[in-house]
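[1] all I have is the shape, not the residue letters:
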């Protein structure tokens, strides 16, 4: 099911939000109704039978605009988010990633975090969209790395996203291994840590230590 809670006559950006009926997505839609840019549309793909990759692909196919911007149902886009996305494509990029702050933080290291990612719709369709083999873990990273072979991809710090809560994703070792096997050069350059401290931190992360710490930290913060 795809809902269209906000639309203009000639949208410059199509915002796609993959979700499921059990998740609240009214707050993110409310934030999108408060944008400085008005010429855009919002497509909420609300279907529990689809994995996140299938939901994103359904939204891309249904989009009316040349530019598609992704965010998630637990994010809060600032008022200038859509305007910043539209401006980012003046330089003919095919994919642009932005920063994320809050329960999830990201500052643009070529990993293409899906809650703040925009791209050319036709290029994404030509590339085959998101691959369900990675659904739930690294699907956005794999998509971004694949898009790099179709044209310029870059980070734009002006495109910001608030992710108030901690991410719901947790590491999937099989998908992580698959990504490393399919993209060895990108993996070595962007994911494998360079320092001894970084390697220790990476070892702990892969074994779920930091996920456990986050669960305790957020549980205490909610009391």
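    Now that the structure is in, tell me what you want to look at. Since this is a predicted model, take the numbers as computed values, not measurements.

[2] from here on, contacts and neighbour counts on C-alpha atoms
    Fine.

[3] hmm, who's touching the strand ranked longest in the chain?
    With secondary structure taken from DSSP state E, the chain has its longest strand at strand 153-163. Residues outside strand 153-163 that contact it (Cα atoms under 8 Å, 6 or more residues apart in numbering): 74-78, 81, 84-85, 88, 93-105, 107-110, 115-116, 144, 147.

[4] got the buried residues for that strand?
    For strand 153-163, the neighbour count (16 or more other Cα atoms under 10 Å) marks 153, 154, 155, 156, 158, 159, 160, 161, 162, 163 as buried.

[5] and here is the other one:
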């Protein structure tokens, strides 16, 4: 099967270099590496002009619109592989990454997507359990009331079918993708969080299997984001966008009865990251005024997400 590795990037040449060097060391080399970048990103262009990264076949695709959604969609439009493997520029796939991905697609024609674990390093230190500490846990699931469970970075003991693949380490069969694209209604000017959630559910809704295999691994070094979605501090706008995007995606995916359950749970209870009323009361003693700002941002994002969904514009196929 022909494989395209798709890497969207913006102003992170050192991270991209580490990613490409990891792709050079793949046991099963990609048939092409497609770098999606902006015309104005001169540091990245300099890297690509100064290094050949042999034996990789590297193609570039220019995107003018800011945001990860536009970059990923431009990559999907330009990719030529039977398998499209997507990773972040701040991730470094393990040497057997593509070999293991291809094996899953070859083994089962009903598999539409394959992903795996990202070993997250914060400041050079592993975040999460080591390999000998892995225990079975829910991975990439949506609970009946709408809570999204990721945990992709924590790993599990064996491959399993999931509902969600993580953007730093996911791949799809081209025939499963078809005309589906990442949802352009998602808010944000950079990361546009939860775009992987929406795309995973779009593929799953068509009846394809999504497989999470912890042995399909990348080392992930979360890098600087050049938008309001900072990794190290609370941002009202980023929290609002995350709540909007999650709400839009799940309202689009759920049947009417589950939509009502999800809205009730998310507004009354929620999570620590996207608190509803109950979680807000729990956070108040520890976070003070910031908890109220977080709660307000989430509520506003939920409201905007419902409005976007009701508009039914540019609906994801």
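    Okay, I see it. The structure displayed is predicted, hence computed values, not measured ones.

[6] in helices, which of the contacts of strand 153-163 of the first structure appear?
    Of these, the ones assigned to helices by DSSP state H are 81, 84, 85, 88, 144, 147.

[7] all strands of the first structure, in order?
    2-6, 13-19, 40-46, 67-70, 95-102, 117-120, 153-163.

[8] corresponding residue for residue 55 of the first structure in the second structure?
    Aligned counterpart of residue 55 of the first structure in the second structure: residue 71 (TM-score structural alignment).

[9] I'd guessed that match sits against residue 36; true?
    Yes: under the contact definition of Cα atoms under 8 Å, residue 71 of the second structure touches residue 36, with a separation of 6.0 Å.

[10] I figured residue 166 of the second structure hits residue 195, correct?
    No: counting by Cα under 8 Å, residue 166 of the second structure sits too far from residue 195 to count as a contact (9.4 Å).

[11] what subset of the contacts of strand 153-163 of the first structure is buried?
    Using 16+ other Cα under 10 Å as the burial test, those include 74-78, 81, 84-85, 88, 93-100, 104-105, 107-108, 110, 115-116, 144, 147 as buried.

[12] for the longest strand of the first structure, give me the average deviation versus the second structure.
    Mean deviation of strand 153-163 of the first structure relative to the second structure after superposition (mean Cα distance after the TM-score superposition for the first structure): 1.6 Å.

[13] now that strand: which residue numbers in the second structure?
    So strand 153-163 of the first structure is aligned with residues 210-220, judged by TM-score structural alignment.

[14] burial of residue 31 of the first structure, as a residue count?
    15 (other Cα atoms under 10 Å).

[15] map it across to the second structure for me.
    Alignment note (TM-score structural alignment): residue 31 of the first structure maps to residue 22 of the second structure.

[16] surely its match and residue 95 touch.
    Yes: with contacts counted by Cα under 8 Å, residue 22 of the second structure reaches residue 95, the gap being 7.0 Å.

[17] where's the residue nearest in space to the middle of the first structure relative to residue 221 of the first structure, distance?
    Geometric centre of the first structure, nearest residue: residue 114, 0.9 Å, by Cα atoms, centre = their mean. Noted for residue 114 of the first structure: a distance of 26 Å to residue 221 of the first structure, by Cα to Cα, to the nearest Å.

[18] before we move on, what about residue 96 of the first structure?
    From residue 96 of the first structure over to residue 221 of the first structure the distance is 33 Å, taken as Cα to Cα.

[19] and for residue 152 of the first structure?
    41 Å.

[20] if we can go back for a sec, looking at residue 71 and residue 36 of the second structure, which is more packed in?
    Using other Cα under 10 Å, the more surrounded residue of residue 71 of the second structure and residue 36 is residue 71, with 27 against 24.

[21] quick one: contacts for that one?
    Under the criterion of Cα under 8 Å, 6+ apart, the neighbours of residue 71 of the second structure are 8, 36, 37, 63, 65.

[22] what lines up with the third one in the first structure?
    In the superposition onto the first structure, residue 37 of the second structure corresponds to residue 46 when matched by TM-score structural alignment.

[23] any idea how many residues pack against its match?
    Residue 46 of the first structure has 19 nearby residues by other Cα under 10 Å.

[24] wait, residue 110 of the first structure sits on residue 190?
    Yes: if you go by Cα under 8 Å, residue 110 of the first structure and residue 190 touch, sitting 7.0 Å apart.

[25] reformat the buried residues of strand 153-163 of the first structure as JSON lines; add distance to residue 135 of the first structure.
    Putting these into JSON lines (distance: Cα to Cα, whole Å) gives the following:
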{"residue": "153", "distance to residue 135 of the first structure": "22"}
{"residue": "154", "distance to residue 135 of the first structure": "23"}
{"residue": "155", "distance to residue 135 of the first structure": "23"}
{"residue": "156", "distance to residue 135 of the first structure": "25"}
{"residue": "158", "distance to residue 135 of the first structure": "28"}
{"residue": "159", "distance to residue 135 of the first structure": "24"}
{"residue": "160", "distance to residue 135 of the first structure": "24"}
{"residue": "161", "distance to residue 135 of the first structure": "22"}
{"residue": "162", "distance to residue 135 of the first structure": "22"}
{"residue": "163", "distance to residue 135 of the first structure": "20"}
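
[26] in a helix, residue 309 of the second structure, correct?
    Yes: under DSSP: H, G, I helix; E, B strand; the rest coil, residue 309 of the second structure sits within a helix.

[27] name the residues contacting each of residue 71 and residue 36 of the second structure.
    With Cα under 8 Å, 6+ apart as the test, residue 71 of the second structure and residue 36 both reach 8, 63.

[28] ok, residue 80 of the second structure to residue 173 of the second structure distance?
    Relative to residue 173 of the second structure, residue 80 of the second structure is positioned 11 Å away (Cα to Cα).
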